[in-house]
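*Asks:* can't give you the sequence, but here's the structure:
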């Protein structure tokens, strides 16, 4: 069976503690927007997967109850930074497997200010789910006082520079591009535009990464209504429907732990998920027009170019420098501003990517619209690890 997204919604992503609201307020806003977008009443929703990382167990129920008290199953989903896309994948599986005709995927996060710790709980590294990942980093690079996630990605950037000659300026170009894109996104946490020189001159978080190349902590929520083909026909939703053509999730294999930070932050997982999606859909990266990918740090955007097959290994710095990943280029990557500028409330990120792509494929993205967008790809990754790649088509 086919699965379609017929409604999407999100809140504006904001700096933590900048607005007096609770996580259920965020979910009510985003979920109601998705239902209104589709013109579907919550009473028709049969199942509700809810993604988040930082709230207590059963917070998904507390949030979903804001939309209605219908007694349907609510699932609490936590897959680190890939949580939002994991909730979307569950919704798609319920529909594609013939279990349900209408499923609402929700994702939210209410975060604390400051850098993330080594995992969603920010706890003791010895017992952390990502202790093995950080052990690989420490063996090759040591362990410093900078934020742990910035360290592991910053060390991946150092390896890429040493191995392929990637430059600090090319890394900064990713940040400049995504900040420039977010200027046209009213839902983005930041809408300021910076030059490459300004990004290079910003505060260093972990060399070579500066503050303007790192995603911020954020508050926010996003939602997507996923339905079957018969639901689309029954409710006359053809004009709203965007097909989930293929989707795959992968987790770590032995390739992740061979000793390189490039691998431990997820490049092999992404490459494997992309291969599965291309094989299942019969489409390739050459068929894609617009991409929302997980640029938690600028280096991860470059690594993802390579993992998705947009360029050869080591050629991603040259690719972003060529202008191939912005308006007027071969693809438009992160027209929303990406995690770096749009923001990164962990549980909402993957669903916000889906929302952006749905708007792009419907031609509803306003000033940031990608001309002629017909196929979109989303990539969402979390250390620990999980990588989800989703291919959407109008």
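*Replies:* Yep, it's here. All values derive from a computational prediction rather than experimental measurement.

*Asks:* drop to CA atoms for contacts and neighbour counts, all remaining ones
*Replies:* Noted.

*Asks:* The stretch 251-394 of the chain: strands as residue ranges?
*Replies:* For the stretch 251-394 of the chain, strands defined by DSSP state E, counting those that start in this stretch occupy the ranges 290-292, 332-333, 375-382, 386-393.

*Asks:* Let me have the ones you listed in a markdown table, extended by mean neighbour count and distance to residue 348.
*Replies:* Formatted as a markdown table, those follow (neighbours: other C-alpha atoms under 10 Å; distance: least, C-alpha to C-alpha, whole Å):
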| stretch | mean neighbour count | distance to residue 348 |
| --- | --- | --- |
| strand 290-292 | 27 | 14 |
| strand 332-333 | 28 | 19 |
| strand 375-382 | 26 | 11 |
| strand 386-393 | 26 | 14 |
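
*Asks:* Compare these and give me the one nearest residue 356.
*Replies:* Nearest to residue 356 among these is strand 290-292 (7.8 Å), distances taken as C-alpha to C-alpha.

*Asks:* take a look at this one as well, against the first:
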């Protein structure tokens, strides 16, 4: 296994509301072409591709990549719920690190429909059945028609409110911050500013969550090209951003013991991030820019503590003092995050990767965080999987 894998190129397309995008195959091909062009790599050089999406027929990855050519190289389709994009990245990184491929492509896309996503297969066991049993036992059975994901993350946020005695309006500040960041991102869906009052006045969804605190269904695509350091040197490719450490974990027994925060991935996040910190020698105190999985404001809030960016029980102070934005301790979701940039499920993890690579290169324009040398990515999927990735800028 090589110590480092180079992120030679990244690419994405502007995210869009359902019904306003190209089809998934067109979007996927566009993002892949942009990443390959950014890397100065021909598609014919790609030895393996990992393509992520949640809603789509089998071999949708081939449908998208065949628009680039018929190379005969393996294409592996990946579905890991909302952590699908970063799971594809994890697989591509392992292919390069192990020496199986000098060049690997990770691609993610999603063509979503309006409204909250739900289960497609209703004639078989629900993949979240065990999670629903814990939620219903602890928080009560939600009203029919309540968006499924909101019931989990809303209940987790409410649990934190009750245990720590914080003002639930604190969560709304995260949306306000998200919109400010997205205003400088041409790829984001929602770029207009919002006040705390406007966020709180939007329709109630579940628990402390209102509509503007929930990520929207989104269409989009993003991609990354990974290469070995040797390949980059041989072909004169840009090699100043590497994946320094990465961890993918799934649920342990604590998920189902009755703590609603653990039910939505707190422990997965803590375990994955701890492994990444140990592998890289970088601690949470060193992080100045991070892309976090803010599917709901409550989850971004909980993730601050799970990643160790602030001690347990202090996230409210972290938010209200502006430690999570420019001029503070760490700029979280400079892209606008899932809440404002959008959340095309299969593309999200790779869109996060693109943003952080641009930050490390100094190419993030109006979103740029000055002087960053390391960047942290957190991508979570209920059901469950969590991927934490640490990127590093290297000299030479």
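*Replies:* Great, that's in hand. The structure presented is a predicted model; accordingly, all values stated were derived computationally and were not measured.

*Asks:* After superposition, what is the TM-score?
*Replies:* The TM-score (TM-score structural alignment, normalised by the length of structure 1) is 0.97; 389 aligned residues with a C-alpha RMSD of 1.1 Å.

*Asks:* Turn the strands of the stretch 251-394 of structure 1 into a markdown table, columns for distance to residue 94 of structure 1.
*Replies:* Listed next are the strands of the stretch 251-394 of structure 1 as a markdown table, based on distance: least, C-alpha to C-alpha, whole Å:
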| stretch | distance to residue 94 of structure 1 |
| --- | --- |
| strand 290-292 | 24 |
| strand 332-333 | 29 |
| strand 375-382 | 20 |
| strand 386-393 | 16 |
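
*Asks:* Of the ones you listed, which is nearest residue 339 of structure 1?
*Replies:* If you check each of the strands of the stretch 251-394 of structure 1 against residue 339 of structure 1 by C-alpha to C-alpha, strand 290-292 wins as the nearest, at 9.4 Å.

*Asks:* Over in structure 2, find the residue span the closest one aligns onto.
*Replies:* Counterpart in structure 2 of strand 290-292 of structure 1, with TM-score structural alignment as the criterion, is residues 289-291.

*Asks:* Can you tell me what sits against the matching stretch?
*Replies:* Outside of stretch 289-291 of structure 2, the residues that reach it under the criterion C-alpha atoms under 8 Å, 6 or more residues apart in numbering are 330-335, 337, 352, 355-356, 369, 372, 374-378.

*Asks:* Go again with 10 Å.
*Replies:* Stretch 289-291 of structure 2 is contacted by residues 300, 324-326, 329-338, 349, 351-353, 355-356, 359-360, 368-370, 372-379, 388-390 when judged by C-alpha atoms under 10 Å, 6 or more residues apart in numbering.

*Asks:* Mean per-residue distance, it versus structure 1.
*Replies:* Its matched residues in structure 1 lie on average 0.3 Å from stretch 289-291 of structure 2 after superposition (mean C-alpha distance after the TM-score superposition for structure 1).

*Asks:* quick one: which helix or strand includes the residue nearest to residue 34 of structure 2 when sequence neighbours are not counted?
*Replies:* Sequence neighbours aside, residue 11 is the residue nearest to residue 34 of structure 2 in space, at 4.7 Å (criterion: C-alpha to C-alpha, 6 or more residues apart in numbering). Using DSSP states H and E, the secondary-structure element containing residue 11 of structure 2 is strand 5-12.

*Asks:* List the buried residues in that strand.
*Replies:* Counting neighbours by 16 or more other C-alpha atoms under 10 Å, one finds that the buried residues in strand 5-12 of structure 2 are 5-12.
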